[in-house]
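**Q** build me a model from this:
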Amino acid sequence: MDFSIFTYDMMMILFAVAVFAGFIDTLAGGGGLITIPALILTGMPPLLALGTNKFQAFIGSGTASLMMIKKKKVTFSEMKYYMLIAFIGSAIGTVAVQFIDVELLNFVVPLVLLLIGIYFIFMPKASEIDVKPKMSETTYKYTAVPFIGFYDGMFGPGTGSFLSLSAIALRGKELIKATAMAKTMNFATNLGSVVIFLVYGQVLFTIGILMMIGQAVGAYFASHFLVKINPLHLRILVIIMCFLMLVKYSFQMGWVG
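**A** Got it, this is the predicted structure:
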């Protein structure tokens, strides 16, 4: 592709987009639905945009993960096997996406976002008390986690929201705990995907490194908000992000407007 299109102004815009995406993704997920369209609008081929997005995103999720562990919202000991399984699922998904039409996934994401938004609206309780798990830890670890990891490797946007929702709906975790768990698993899925995209040469390093710095800045500040935020406010933010992403997809796909 023609790298001359990346002017100083465009690079500054991409940096700002990464800061905002890192902040939002740490709190409510969906950062990829901000960064991927921004990268594609520069004229990047879809796979190069996905690879560059993963490269810049893993530092944001990594920063958020370290902050969650540092603030003892989760521990590495309790999350290490979740992270390993998420890593493997994502790596397999990223290999698979090299051989399919990524446009097909555009019809799956809006439906899932709609279901997540509806679930959070009607979720039985938003208290900080854990509810009874509907799935054992082992079953959850070896079914839901690799499945979401596979999705993240294939496409990715909304993975943070999907991981948070699964921890709430299937493991009975309260919202802050579920979000903290999601950050560590999301880091693992991003890392697994990055490794494969690097092997296939689908990463634009100059833009990726610039946005990586932006992601780290956004995730760092958002991590401080996450440990203090009222669970009800976080729930509202997740709902807003889900429906904003859904509206964005609808316009992007030409379903409205």
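**Q** switch to C-alpha atoms for all contacts and neighbour counts from now on
**A** Fine.
**Q** and residue 168, what does it touch?
**A** Residues near residue 168 by Cα atoms under 8 Å, 6 or more residues apart in numbering: 174, 175, 178.
**Q** next one: the helix or strand hosting it to chain centre, how far?
**A** According to DSSP states H and E, residue 168 maps onto helix 159-171. Centre-to-centre, helix 159-171 and its host chain are 12 Å apart (Cα atoms, centre = their mean, to the nearest Å).
**Q** what's downstream of it, the next helix or strand?
**A** Counting by DSSP H and E, what follows helix 159-171 is helix 175-199.
**Q** that next one packs against which elements?
**A** The helices and strands touching helix 175-199, judged by 3 or more Cα pairs under 8 Å, 6 or more residues apart in numbering; DSSP states H and E, are helix 8-28, helix 46-70, helix 76-97, helix 144-154, helix 159-171, helix 231-252.
**Q** just want the angle from it to helix 159-171.
**A** In terms of direction (axes from the mean of the first three to the mean of the last three Cα atoms, to 10 degrees), helix 175-199 departs from helix 159-171 by 130 degrees.
**Q** who's in contact with the helix or strand following helix 175-199?
**A** Under the assignment DSSP H and E, the closest C-terminal helix or strand after helix 175-199 is helix 205-226. Residues outside helix 205-226 that contact it (Cα under 8 Å, 6+ apart) are 11, 14-27, 52-53, 55-61, 63-64, 67-68, 176.
**Q** now helix 205-226 and helix 8-28, what's the angle there?
**A** Using the same axes, to 10 degrees: helix 205-226 against helix 8-28 is 40 degrees.
**Q** gap between the two ends of stretch 222-237?
**A** 13 Å (Cα to Cα, to the nearest Å).
**Q** now do it: distance to the chain's middle.
**A** The answer for stretch 222-237 is 17 Å, by Cα atoms, centre = their mean.
**Q** same question for stretch 95-114.
**A** 15 Å.
**Q** repeat that for stretch 226-240.
**A** 16 Å.
**Q** cool, stretch 23-37 as well?
**A** So, by Cα atoms, centre = their mean, the centroid of stretch 23-37 is 6 Å from its chain's centroid.
**Q** quick one: contacts of it?
**A** Stretch 23-37 is contacted from outside by 17-18, 21-22, 49-50, 53, 57, 60-61, 64, 156-161, 179, 183, 215, 217-223, 225-226, 234, 237-238, 241-242, 245, using Cα under 8 Å, 6+ apart.
**Q** show me what counts as buried in that stretch.
**A** 23-37 (16 or more other Cα atoms under 10 Å).
**Q** here's the other one to compare against:
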Amino acid sequence: MFEVTFEVLLLLIAAGFVAGFIDAVAGGGGLITVPVLLIAGANPVTALATNKIQGLFGSATAAISYARGGHVDLRSQWKTAVIAFFASIGGALLVSLLPVELIRYALPILLVGIAIFFATKKGLDDVDRARRLSPAIFAATVVPLCAAYDGLLGPGAGSFYMLAFVGLAGYGILKATAHTKLLNFASNAGALAAFAVVATPWWFTGLAMGIAQIAGARVGAGLAQKQGAKVIKPLLVLTTITLALKLIWDLI
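**A** As a prediction, the model looks like this:
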């Protein structure tokens, strides 16, 4: 039934748990799962598609955990999530039309900039600040841009969401993380809908990894809600820098 051997499946399940934990706190779980899927024998497109399956479970679990903790109101944010869903589909379908390789070269620079922002910006905590964009403009511009990128490539999408929520929407770190997980879920769902048509995901393996993602995301979201910015900020900086270094390594 599974697309891999039992031993490889155990490795992928373990990777799913760790990725779920990291993703729920700071994003960047794909740093773990995509390479492991490639090692398991998936081609790059299948690895990305399967990653969306298992990531869907983790982001959904994290979003629900944050909602239960009162950090995001799902009822008031569903329209924004719908925008992210369809924008992600558009991004995935544009993969053959846009200069993806050029984007890959620019990504490490952008990610390092985001890491520097969160590492050095004073006053970044769990307290909201003045917003620079109204919710309507934010939903109409920033959200579809981030979601389309998530569908197009994916790595670093959570960092872009976080930067936007903190820098433009004025959210505190914990609230920004909660809203990022909701939109990650929506854009994962959109990208998966597109990949289901144009790719061949490992459905059963992805579902098994998704169950592990649920467990990891519950632990990660619980820790983030207890510790807030104290744990989210350093892990966000670490995962963003690590992702930038991996992208540079892939380009060499």
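**Q** which of the contacts of residue 168 of the first structure sits closest to residue 98 of the first structure?
**A** Closest approach to residue 98 of the first structure among the contacts of residue 168 of the first structure (Cα to Cα): residue 178, at 30.9 Å.
**Q** and that closest one, what's its match in the second structure?
**A** Under the alignment (TM-score structural alignment), residue 178 of the first structure maps onto residue 176 of the second structure.
**Q** show me the contacts for the residue lying closest to its match once chain neighbours are set aside.
**A** Excluding its sequence neighbours, the residue lying closest to residue 176 of the second structure (Cα to Cα, 6 or more residues apart in numbering) is residue 165, at 5.4 Å. Contacts for residue 165 of the second structure (Cα under 8 Å, 6+ apart) come out as 171, 176, 180.
**Q** format those as a markdown table; extra columns: neighbour count and distance to residue 99 of the second structure.
**A** Listed next are those as a markdown table, based on neighbours: other Cα atoms under 10 Å; distance: Cα to Cα, whole Å:
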| residue | neighbour count | distance to residue 99 of the second structure |
| --- | --- | --- |
| 171 | 24 | 32 |
| 176 | 23 | 30 |
| 180 | 28 | 26 |
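**Q** in three-state terms, label residue 125 of the second structure for me.
**A** coil (DSSP: H, G, I helix; E, B strand; the rest coil).
**Q** which outside residues touch stretch 63-81 of the second structure?
**A** By Cα under 8 Å, 6+ apart, the residues outside stretch 63-81 of the second structure that reach it are 139, 143, 174-175, 178-179, 181-183, 185-187, 218, 221-222, 225.
**Q** how much space between the counterpart of residue 124 of the first structure in the second structure and residue 233 of the second structure?
**A** Under the alignment (TM-score structural alignment), residue 124 of the first structure pairs with residue 122 of the second structure. Counting by Cα to Cα, the gap from residue 122 of the second structure to residue 233 of the second structure is 12 Å.
**Q** then residue 219 of the second structure?
**A** From residue 219 of the second structure to residue 233 of the second structure the distance is 17 Å (Cα to Cα).
**Q** among the buried residues of stretch 23-37 of the first structure, which two are most distant?
**A** Spatial extent of those (Cα to Cα) is set by the pair 27 and 37 at 20.0 Å.
**Q** now the residue nearest the centre of the second structure: how far from residue 187 of the second structure?
**A** Nearest to the mean C-alpha position of the second structure, counting by Cα atoms, centre = their mean, stands residue 158 at 4.2 Å. Per Cα to Cα, residue 158 of the second structure is found 10 Å from residue 187 of the second structure.
**Q** likewise for residue 176 of the second structure?
**A** 16 Å.
**Q** same check, this time on residue 160 of the second structure
**A** From residue 160 of the second structure to residue 187 of the second structure the distance is 13 Å (Cα to Cα).
**Q** more crowded one of the two?
**A** residue 187 (35 against 21; other Cα atoms under 10 Å).
**Q** what's near enough to touch the counterpart of residue 148 of the second structure in the first structure?
**A** Aligned counterpart of residue 148 of the second structure in the first structure: residue 150 (TM-score structural alignment). Contacts for residue 150 of the first structure (Cα under 8 Å, 6+ apart) come out as 86, 89, 90, 91, 92, 93, 94.
**Q** what remains of those once you look at the second structure?
**A** By both residues aligned by TM-score structural alignment, their matches' Cα atoms under 8 Å, the contacts of residue 150 of the first structure still in contact after alignment to the second structure are 86, 89, 90, 91, 92, 93, 94.
**Q** okay, those residues in CSV with distance to residue 201 of the first structure and neighbour count next?
**A** As requested, those are exported to CSV (distance: Cα to Cα, whole Å; neighbours: other Cα atoms under 10 Å):
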residue, distance to residue 201 of the first structure, neighbour count
86, 22, 31
89, 20, 26
90, 17, 34
91, 15, 27
92, 16, 20
93, 16, 26
94, 12, 29
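**Q** in TSV: these, plus distance to residue 73 of the first structure.
**A** What follows is these, written out as TSV (distance: Cα to Cα, whole Å):
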residue	distance to residue 73 of the first structure
86	19
89	24
90	24
91	27
92	29
93	29
94	29
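**Q** how about the residue nearest to residue 176 of the second structure, what's its match in the first structure?
**A** Per TM-score structural alignment, residue 165 of the second structure is aligned with residue 167.
**Q** same question, residue 79 of the second structure
**A** Looks like residue 79 of the second structure aligns to residue 81 there (TM-score structural alignment).
**Q** go on, residue 62 of the second structure?
**A** So, by TM-score structural alignment, residue 62 of the second structure is matched to residue 64.
**Q** same thing with residue 230 of the second structure?
**A** Using TM-score structural alignment, residue 230 of the second structure pairs with residue 232 in the first structure.
**Q** follow-up on the earlier one: are any of the contacts of stretch 23-37 of the first structure buried, and if so which?
**A** 17-18, 21-22, 49-50, 53, 57, 60-61, 64, 156-161, 179, 183, 215, 217-223, 226, 234, 238, 241-242, 245.
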